[in-house]
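Asker: structure for the following, please:
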Amino acid sequence: MDKRHTYDFGLIGNCAYLAHIAKNTNIVWLCFPRFDSSFVFGSLLDSKKGGEFSVLPPQDNFESTQYYIENTNVLCTEIATEEGKYRVTDFAPRFYHFDRYYRPLMLVRKIEPLSGSPRVKVKCKPVGNYGNFTPENHRGSNHIEYLGLEKKMRLTTDVSLTFIEDESYFLLNETKYLFLTYGSPMEASIKDTAETFLNNTIQYWRKWVKSTSISDFYQNKVIRSALVLKMHQYEDTGAIIASATSSLPESPQSTRNWDYRYCWMRDTYYTLNAFNNIGHFEELELYFKYITNIALRDDKRLQPLYKINGDAFIEEKILDLAGYQNNNPPVRVGNQAYEHIQNDVYGQILVSLLPIYADNRFVFEERHESKILIFRLLQKIEETIDEPDAGLWEFRNKAQYHTYTYLFHWAGSAAALRIGKFLKDEKMVNLATQLQKKSAEYIEKAYDDTRGVYTQAIGTPNLDASTLHLITMGYLKSDSKRAKSHLLALEQDLKTPEGLFYRYKHQDDFGEPETTFLICAFWYVEALACVGRLDEAISTFEKLSRYSNHLGLLSEDVSAKDGSQWGNFPQTYSHVGLMNAAARISKKLDKPNFLSFEKR
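Answerer: So this is what the prediction gives:
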């Protein structure tokens, strides 16, 4: 485990932007002005063309320690050399101000000496257009302006501008501050503003954590995952992206490099569950609004993913960049999966709308428009129920009758049935009943009676971790012989000795998968808890929680060979999986709530 590959950087954000900061203090990934904009710092994908923003000592053999201030998204990096020790505190300002959240496109760096006489060099070299443009520098009285980007970028500081421009080392004998702004500049007092913003941001995150409902089961892991999930919500529209990065490979040289800076409809149910489990209503409402804005826009087929502003066109391009570790091309921006047919999206959205009717915190006015949407989504299930699709894993050159798709047809119809009964809408009840029955018939066609398992799709022997949800979502009764048999067969085929889980093992468009998909292992934990194997669920959860980096951040993929982290990072999907698995275990057994569709 000591030699495993980990992503040695942390994440800060304020629901307007996200930044990845390496243990050497360099900001290796930062996109302005949006999550899905070009990077202004992107050495994560090309050390030569990606720019740099670092605070480094003269010595190469320094020691680095990185940690979050407790219960916040404020990141500290301490650098120790023979000359001395210093700390860089990085944060994205976020706090309540003038009856709204203040979340500027502003990154603040506080540099303070801790011991000895450390010398440092501040290097700030932003780029534009994914490394193809270098801004022109313009020096002001206490700032450097970087010209030629979409908006003005400014570094405002009390560090000598000459030292920054000349990239000279200087003695750090007092605390210094750096404000990197995009658009609106910072023109107030440097020290007072930085300290006020830092204190306010710390208090905001701690208050947010205190407002969560989290059990004492691995509470620290759940808190960090909740903080990560919160940062990935683009608050202006409510969208929640899968990850802030692009093209971090699923395994070295695999070419499985994707841009995940978008909102996937397939994540709806899991993300909804995660926010519900921690009792956070504000994020739920924002997410609902984003989803309903897309779904009500027209009556065309819904896509698997959308941009954070709801746009449908996400053209995939390959950039002339070296890739992660300078040797993992291709680097992709955009995602061709938006063209895929993934019919589970209709059920996913129907499930997400159920709390509007099952949770009394929503008032009638908030339910009014959704009735039209619910019936439209039911009709989409009716229109597409007999056709194959690309499935959850977005196979690019294969369409099948996926069990997972029919499970969400079934669950979405079950949600609509309950809503229809609430509304006393006989037409909705009848259609939902009919579709739920037909979906179940399709699911049963994927059952392999000889092996006692549901396969990935009708007519294929391949198994798929997504069918674990037949148990966790209540299609199969948790105490039934069929649920236990199904789980056993998936274990034998897809589980590693460490409790990791492959999505599937058969060849796809890019060969056989080399790494496991972390959320699948958390789905497995939930399934274990459902069938009453609670001790195994707990021990597996404990093993899985160790596959984080030094800050508790989870990747998309994990190597079964050595536990290395791969894929985009951090992956909200993985953190959502941890949160939901912890909640399932903390309830001891599977107890139905308004998000469960267990047969009663």
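
Asker: make it CA atoms for all contacts and neighbour counts henceforth
Answerer: OK.

Asker: in which helix or strand does the residue lying closest to residue 347 once chain neighbours are set aside reside?
Answerer: Spatial nearest neighbour of residue 347, excluding adjacent residues (Cα to Cα, 6 or more residues apart in numbering): residue 412 at 3.9 Å. Per DSSP states H and E: residue 412 is located in helix 403-423.

Asker: how far off centre is that helix?
Answerer: 26 Å (Cα atoms, centre = their mean, to the nearest Å).

Asker: here is a second sequence; please produce its structure as well for comparison:
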Amino acid sequence: MSTVDLAVVGNGMFGALLDETGRFVWCCMDTYGGDPVFNCLVNNNSNQTGFYDVVLEDFHQSEQLYEGTSTVLITKLSTSNDDVVEIRDFAPRFVHYDRVFRPFQLIRLVRRLKGDPRISIRIRPTFQYNSTDGYQTRGSQHVRFCGPKLTWRVTTNMPIRRVIEETPFLVADEPVIIVFGSDESFTNSLSQVALEFETKTVNYWKQWCNNLTLPVEFQQVLMRAAMTLAMNQSEDCGGFLAALSLGLPLGPFSPSTRDSRVCRLLDECLAMPVLRELGLLDLCKKFLGFAKEICYREEAPQHAYNSWGAPQDTKREWAPYLAGYRGIGEVHHGGSLLEEPREESPETVWQQNAVIYGLLAISLVHAFFDIRLSQELCTPKLCEKLEQYARTACEAFSSRAELYRSFGGTADAVSAPRLPYGAGFFDDDLHFFVCEDLDPEIAPASPRLPVVHTLTSVLCWAAADRLHRIAAHYFRDPVRAEHWQRKALEIHEEICQHAWNPKRGSFTTFWGGSRVGPSILRLAELGFVSPEDSRFRGSVRAFEFDAASCATCLKNAEGESLGEESIMSAFATCFTTNTLLWYSEALRSIGAVTESRRLVEALVQSSKHPGVLAEAVDLRSGEQWGNTPCTSALLSLIRVALRLSRTWREV
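Answerer: You can find the predicted model right below:
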């Protein structure tokens, strides 16, 4: 059975996923969001096309781990007769001529460790989302896989006929070297280049890890999470890819997900303190450069960008030749966060722009307080841009709040948008923030009522609050500081008045509502309330109740209601990993450290490579689901693990 508990190999230009036997099941080599040359992960784990593996005759078991503090993946395959072969996979990344060298190459070395292992090499790329296998041309030591638009080359030191015919052979003492990548010829010794690249890649990541500020505990987990996060950061723009894959469902009864190979801004903008605390200033600087670039563009900021930083406006397309993960659901690629553009109106500004304006202010404020960043990133023009965004967010908030008051408040059951079932139920994704489709079963004849999402409101407050800090600290302008402080206080009071539910003793997802989703768990991190505030403690406990009562998966992948016998077995043990980690951080902040630690440890143990997490996890079986590796989950894991650890003063 296929799984999303996969190892990651990448170098900031592309990423690949490997299963426990060393099979490449996913790889987009030309760009993160491009045509996957290996794609059997979302093709029902096909054994016909879309993969690259080493087949050991009489295979018995496998072992897999990363070499030390590097991204070099080691897979050992053994037979029942104790014949053992070792596979070493990596994507080169190291400093060369004063710049980071990161070619479009996957280098694989196969060595005999014991006995007489007999293997065959199978390289079966596809093109245009599995619609064609292309054709091959060959040379004396290489074979070219040619598609309609792209061509990939395999160069090796073994007879090339073994690759073309997939002929079994005994592994000799000399390592088998295979380089899969861009269509460029090798002019130097293949073995020398491969070994040199491996040594330099290992040394690069070793030095990279030496610069991390690690706590006493969770060191291996944090190092692996940090390296995976670095592999998810696009070197083309500085944004973080939400994940490397697409179409992986969030649970056994969930539909296939949309394309996650885009740079989103919610958790990434909230994670600047997290990156700094771990010593990832370089990643922080690249991302802030990306955020500043967004501010200077003519078009309004949006929630998602492609892997090279351009607006994500491609149409959503069905890939009919991909059967889906375990055959679940149709696979689609491309598509923006909102499928159809809407006209600019106060309501549209509230839904689409208020969130992003607050997020940009929250992230970029860090540049104004760090002398290492301020000299390069901070200018009066940037501050003017942020003030413009803050004004727009505050005006949109005021307009929305006035409309809400004119209705005299709305009931949660009527005003709340319809949210997905199962692991995707909760509102921890911007896709749900902007959703405004009312459930016809709940309110078939209701007028269009105003929906005010609490976290969206808080992000408007954050925009004013951060501008107050910039004006006071960077510009030392008391008039501007007082203006933004007053705005922030007004918004804060309004939110507390309408988002607080005294009956439940908690803040709610929507104003005037009763449900408490995971977005409420972020209020303390944003500084809207203190972790010691009894209102936040009450909100955490209210979330626990709603999570237990609302997480039942009542529909299957086709949207059909399940029978009574199936309902119990389909009880939603699948939660988004990000939700669980934000919940864990909330528990820690209110003093429930033991509960928080148990949850983090359980999530870490769900992966064969601790520190690598997918979008969702089944708490009953520990199985991971969803697109992987999930950037928001990695950031949340780093956040809570750093704060749970003992300090070095306690050693």
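
Asker: pull out the buried positions in the following helix or strand past the helix holding residue 412 of the first structure.
Answerer: Reading on from helix 403-423 of the first structure to the C-terminus, the next helix or strand found by DSSP H and E is helix 426-445. In terms of neighbour count (16 or more other Cα atoms under 10 Å), helix 426-445 of the first structure has its buried residues at 428, 429, 431, 432, 433, 435, 436, 438, 439, 440, 442, 443.

Asker: rewinding a little: pretty sure the residue nearest to residue 347 of the first structure is touching residue 346, no?
Answerer: Yes - checked against Cα atoms under 8 Å, the pair residue 412 of the first structure and residue 346 is within contact range at 7.1 Å.

Asker: identify the contacts common to these two.
Answerer: Common contacts of residue 412 of the first structure and residue 346, defined by Cα atoms under 8 Å, 6 or more residues apart in numbering, comprise residue 378.

Asker: list the buried residues in the top strand by length along the first structure.
Answerer: Counting residues, the longest strand found in the first structure (DSSP state E) is strand 106-116. Using 16+ other Cα under 10 Å as the test for burial, strand 106-116 of the first structure gives 106, 107, 108, 109, 110, 111, 112, 113, 114.

Asker: state the number of residues packed around the residue nearest to residue 91 of the first structure when sequence neighbours are not counted.
Answerer: Distance criterion Cα to Cα, 6+ apart; nearest residue to residue 91 of the first structure, sequence neighbours excluded, is residue 74 at 4.9 Å. Counted by other Cα atoms under 10 Å, the residues lying close to residue 74 of the first structure total 22.

Asker: residue contacts, residue 74 of the first structure?
Answerer: Counting by Cα under 8 Å, 6+ apart, residue 74 of the first structure touches 12, 68, 89, 90, 91, 92, 201, 202.

Asker: swap in residue 149 of the first structure?
Answerer: 128, 135.

Asker: what is the subsequent helix or strand relative to the helix ranked longest in the second structure?
Answerer: The residue-count maximum for a helix in the second structure (DSSP state H) belongs to helix 380-406. If you walk from helix 380-406 of the second structure toward the C-terminus, the next helix or strand you reach (DSSP H and E) is helix 412-415.

Asker: picking that back up, max pairwise distance over the buried residues of strand 106-116 of the first structure: which two?
Answerer: 106 and 114 (25.2 Å; Cα to Cα).

Asker: quick one, what contacts residue 292 of the second structure?
Answerer: Here residue 292 of the second structure is in contact with 364, 377, 382 (Cα under 8 Å, 6+ apart).

Asker: between the residues you listed, which sits nearest residue 319 of the second structure?
Answerer: Ranked by distance to residue 319 of the second structure (Cα to Cα), those are led by residue 364 at 38.0 Å.

Asker: surely residue 181 of the second structure touches residue 145?
Answerer: No - contact status for residue 181 of the second structure versus residue 145: not in contact, 10.2 Å apart, counting by Cα under 8 Å.

Asker: which neighbours do those two share?
Answerer: In contact with both residue 181 of the second structure and residue 145: 152, 153, using Cα under 8 Å, 6+ apart.

Asker: just among the contacts of residue 292 of the second structure, which is most surrounded?
Answerer: When neighbours are counted by other Cα under 10 Å, residue 364 leads the contacts of residue 292 of the second structure with 25 neighbours.

Asker: against residue 271 of the second structure, how distant is it?
Answerer: Per Cα to Cα, to the nearest Å, residue 364 of the second structure is found 11 Å from residue 271 of the second structure.

Asker: cool, residue 489 of the second structure as well?
Answerer: Distance from residue 489 of the second structure to residue 271 of the second structure, counting by Cα to Cα: 24 Å.

Asker: which residues of the stretch 451-600 of the second structure fall in helices?
Answerer: All helices of the stretch 451-600 of the second structure, identified by DSSP state H, counting those that start in this stretch, fall at 454-473, 478-499, 523-526, 534-550, 564-569, 577-589, 593-605.

Asker: find me the equivalent region of the last one in the first structure.
Answerer: Going back to what we said before, that points to helix 593-605 of the second structure. Taken onto the first structure by TM-score structural alignment, helix 593-605 of the second structure occupies residues 534-546 there.

Asker: for the equivalent of residue 26 of the second structure over in the first structure, helix, strand, or coil?
Answerer: Counting by TM-score structural alignment, residue 26 of the second structure corresponds to residue 29 in the first structure. At residue 29 of the first structure the chain is in strand, as set by DSSP: H, G, I helix; E, B strand; the rest coil.
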